[in-house]
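Visitor: here you go, sequence then predicted model.
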Amino acid sequence: MKTLEEIRKIPNLRIDTLADDGFFAFWTDPIDRRVYSIILSWGGGWEHFSINPVKNDKTPSWDFMCKMKEMFFKDDEACVEYHPAKKDYISQLEHCLHIWRPLEKELPVPPAIYVGLKKKYSE
């Protein structure tokens, strides 16, 4: 995760409540002016980001979440959006999504070739 100093420089981010292990904030999308609530935390062995639209009923898209990952996490960090077993599913806010990264070990990731060809090989 980026440092708090780096995060504070994100345009249109207003940190509302700051604690030792994270913060609650509002972020306004500069393109469509939608406002989102954000929780960022780094306690309990995890870095965690959640985002929820404040006044609309649209769940953030994959592309939008990629933008959030770039804003709040470092480029060399692998992060994940979990799809838990159905019995473990929790949804307190219908359109809220989360990004997670464990602090004590690296996330396993599949070999890149399992996902697809990198651009230089597909041309």
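Guide: It's in.
Visitor: make it CA atoms for all contacts and neighbour counts henceforth
Guide: Will do.
Visitor: what segments of the chain are strands?
Guide: According to DSSP state E, the chain carries its strands in the segments 13-19, 22-28, 35-41, 46-53, 97-102.
Visitor: in TSV, list those strands along with mean neighbour count and distance to Lys2.
Guide: Output for the strands of the chain, formatted as TSV (neighbours: other Cα atoms under 10 Å; distance: least, Cα to Cα, whole Å):
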stretch	mean neighbour count	distance to Lys2
strand 13-19	13	14
strand 22-28	18	12
strand 35-41	20	11
strand 46-53	20	10
strand 97-102	19	12
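Visitor: adding another structure so you can compare the two:
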Amino acid sequence: MRNLNDPSLFLYALQLGEDGGAFEIPHRPTSVVLRVVASVGLGWDHVSVSLPKRCPNWPEMEYVKRLFFREDETAMQLHVPPADHISHHPFCLHMWRPHHIEIPMPPSFMVA
């Protein structure tokens, strides 16, 4: 994950702490302001993205991914079993990146 004090992110910071921060990021193509919470801890990078009335769409999530993660990093969204769902916000999506292992990837011809 990029340094959260990086000037490209700091511009949007609402609050920064030792292990994370909160951001409001305008996404001009869809004319929304994305609320982002980013954190680093327990061996994971984590970014949550939310909107007040709907879930973020693919272009919005991709925009946030490019802002918060380096170009050579892969981040993932997880679809866990319903029993493991913890939902504190109905319109929030998450991205994760583990620190100590590489995320397995399918062959490149299978990834759109």
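Guide: That came in fine, so what should we check first? Worth saying up front: this structure is predicted, and the values here are computed from it rather than measured.
Visitor: of all the strands of structure 1, which one is nearest Val115 of structure 1?
Guide: Of all the strands of structure 1, it is strand 97-102 that lies closest to Val115 of structure 1, at 19.8 Å by Cα to Cα.
Visitor: so that closest one matches what in structure 2?
Guide: With TM-score structural alignment applied, strand 97-102 of structure 1 matches the range 93-98 in structure 2.
Visitor: before we move on, back to that, for the strands of structure 1, give me a markdown table that also has distance to Ile7 of structure 1.
Guide: Shown next, in a markdown table, are the strands of structure 1 (distance: least, Cα to Cα, whole Å):
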| stretch | distance to Ile7 of structure 1 |
| --- | --- |
| strand 13-19 | 8 |
| strand 22-28 | 11 |
| strand 35-41 | 10 |
| strand 46-53 | 12 |
| strand 97-102 | 16 |
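Visitor: out of these, flag the one nearest Met1 of structure 1.
Guide: Comparing the strands of structure 1 by Cα to Cα, strand 46-53 comes nearest, at 7.0 Å.
Visitor: what is the closest one packed up against?
Guide: Here strand 46-53 of structure 1 touches strand 35-41, strand 97-102, going by 3 or more Cα pairs under 8 Å, 6 or more residues apart in numbering; DSSP states H and E.
Visitor: just want the angle from it to strand 22-28.
Guide: If you take axes from the mean of the first three to the mean of the last three Cα atoms, to 10 degrees, strand 46-53 of structure 1 sits at 30 degrees to strand 22-28.
Visitor: so what touches strand 46-53 of structure 1?
Guide: Contact partners of strand 46-53 of structure 1, identified using Cα atoms under 8 Å, 6 or more residues apart in numbering, comprise 1, 34-42, 59-60, 93, 95-104.
Visitor: any idea how far it is from the middle of the chain?
Guide: 5 Å (Cα atoms, centre = their mean, to the nearest Å).
Visitor: and the helices and strands packed on strand 46-53 of structure 1 as a markdown table, adding distance to Glu6 of structure 1?
Guide: Output for those, formatted as a markdown table (distance: least, Cα to Cα, whole Å):
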| stretch | distance to Glu6 of structure 1 |
| --- | --- |
| strand 35-41 | 13 |
| strand 97-102 | 18 |
